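Engineer: with the sequence up front, the predicted model follows.
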Amino acid sequence: MHTDSFDHDAALQACARGDRQALQRIYEHERRYLFGVALRIVRQHQRAEDVLHDAFISIWQRAASFDPARGEGRGWIFSIVRHAALNLVRNHLREVSVDEDAALSIYDQAVMANHATTDDPFERRVELGRLGDCLGGLEPGRRACIVMAYVDGCSHGEIAEQTGRPLGTVKAWIQRGMRALRECMG
C-alpha cells in the first residue's frame, strides 16, 4: 500500500497559488498509481496516458476548488483521474469492444466514484459509512485486494506480487468482492 507523509493538501493549495513545482511533485509522487487507475478503466496504454495528461491539466485548473474540509487531497486527485477515465470510456464506449470483465470493472469504478463524490456531505458520510460497512463484511484478503486495486491503483499482477497470492486468485477475489459490494450497496 501507498503509505508515506506526502502532503497532498498542501501541494494542491500550492497549485492553487500558481506553484507549478507543486503540480510536478504531485505528478512525480502519484503518477504510477494514477496511471494504474486510468489503465484499469480505459484498458489501453495510450488512452491511459491521455487520461493522465488531461487529469493533470484539470488538477492544475481546479486546484483552487479543492476543499480540505470535504475530503483528503489524495482522494480528490484520484477522483479527477477516475472521472476523466470514466468520461473517456463513456465517450468512446461505442468504439471500444468491451468484454464482460472490462464492463464489470468500468461499472465498479463508476459505483466507487459515485459513492465517493456526492455533493451532499451528509449523504457522502452515509454512503461512505455503508461502503465501509460493506467492505468490513468482506474476508480480509479480498478486502485488501479491492483496496489495493481501487484505492491504490495497483494492477492485478502488482497485487498478486505484493500479497504473494496467485494471479487467478487475486482476480477471482476482486471479482467476487466487487459483486458482494454491489449487492451490499444495492
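Structural biologist: Cool, the structure landed.
Engineer: please make it C-alpha for all contacts and neighbour counts, starting now.
Structural biologist: Will do.
Engineer: list the buried residues for the helix or strand containing residue 88?
Structural biologist: Assigned by DSSP states H and E, residue 88 belongs to helix 73-92. Within helix 73-92, the residues scored as buried using 16 or more other C-alpha atoms under 10 Å are 73-74, 76-86, 88-89.
Engineer: the structure to be compared is supplied as follows:
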Amino acid sequence: MIASEGFDYDGALAACARGDQGALRRIYDRDSRSLLGVALRIVRHRQIAEDVLHDAFLNIWTRAGSFDPARGAGRGWIYSVVRNQALSLVRSGEREIGVDEELLDDLGAAAAADAGMADAFELHQDLGRLHDCLVGLDVVKRNSILYAYVDGCSHSEIAERLNSPLGTVKTWIRRGLTALRECMG
C-alpha cells in the first residue's frame, strides 16, 4: 500500500476523464481494499460488496469528468461513489444478507496485516483529527453524520432514530459535513 502522501486523487480522476485506464488502475491498486471494507460494512456480504466495488469503479470511470475539485477532495468523491453504490443496493431491498462476525474479524486482520506502518500512523493521525472535529459538533449533527456514514442509515432512518423531521435531519447532516470539512482543513 502506498502512503497517501503524494498520491494525487484529483489528478487521477482528471486522467480517468481523459480516458487514461492506468489512472483508474492506480486508484484501484491504492484503495480497493479500503473501499471493499466500506461496501462490506454496508451490504454485509463479501460477494455483494465485491459486486458493489466493481459497479462503483465503472461509475468512477464513466463519471470522472463530473468530479469538481472545487466541491471537495477526489479521495472523498471516490469513497462517496462506493458508499452510494452500496446504499442504493441496500435501499432497493434486492439483497440484504447478514455477514458472519468471524468473517469481519478475519477481513479486519487481513487489512491490518497489509497496511504499512506509515499508513497506520497517517490513519491514526487523521482519525484523531476527525474525532476532535466530531467532538466539536452539536450532538444531533454528530449523531446524524455517524448514523449516515458509520451505520449506513438513510436520511429517513436517521429521522426515525432521532424522532425528527426528515428535512431537519438533512440540514443537520449538510451543516455538520460543512463544519467537518472546515475543521479538517
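Structural biologist: Yep, that arrived. Because the structure is predicted, anything quoted here is derived from the model rather than measured.
Engineer: ok so, going back, for the helix holding residue 88 of the first structure, name the packing helices and strands.
Structural biologist: If you count contacts as 3 or more C-alpha pairs under 8 Å, 6 or more residues apart in numbering; DSSP states H and E, helix 73-92 of the first structure packs onto helix 8-16, helix 20-42, helix 45-62, helix 100-116.
Engineer: list the contacts of it.
Structural biologist: 8-9, 12, 34, 37-38, 41-42, 48, 51-52, 54-55, 58-59, 66, 106, 109-110, 113, 116-117 (C-alpha atoms under 8 Å, 6 or more residues apart in numbering).
Engineer: off-centre distance for that helix?
Structural biologist: Centroid displacement of helix 73-92 of the first structure relative to its chain, using C-alpha atoms, centre = their mean, to the nearest Å, is 8 Å.
Engineer: so how far does it sit from its counterpart in the second structure?
Structural biologist: Helix 73-92 of the first structure, aligned to the second structure and superposed, deviates on average by 0.5 Å (mean C-alpha distance after the TM-score superposition for the first structure).
Engineer: what stretch of the second structure does stretch 161-169 of the first structure fall on?
Structural biologist: Per TM-score structural alignment, stretch 161-169 of the first structure has no counterpart in the second structure.
Engineer: so which residue is dead centre in the second structure?
Structural biologist: Centroid-nearest residue in the second structure: residue 79, 3.7 Å away (criterion: C-alpha atoms, centre = their mean).
Engineer: residue 103 of the second structure versus that one, what's the distance?
Structural biologist: Counting by C-alpha to C-alpha, to the nearest Å, the gap from residue 79 of the second structure to residue 103 of the second structure is 22 Å.
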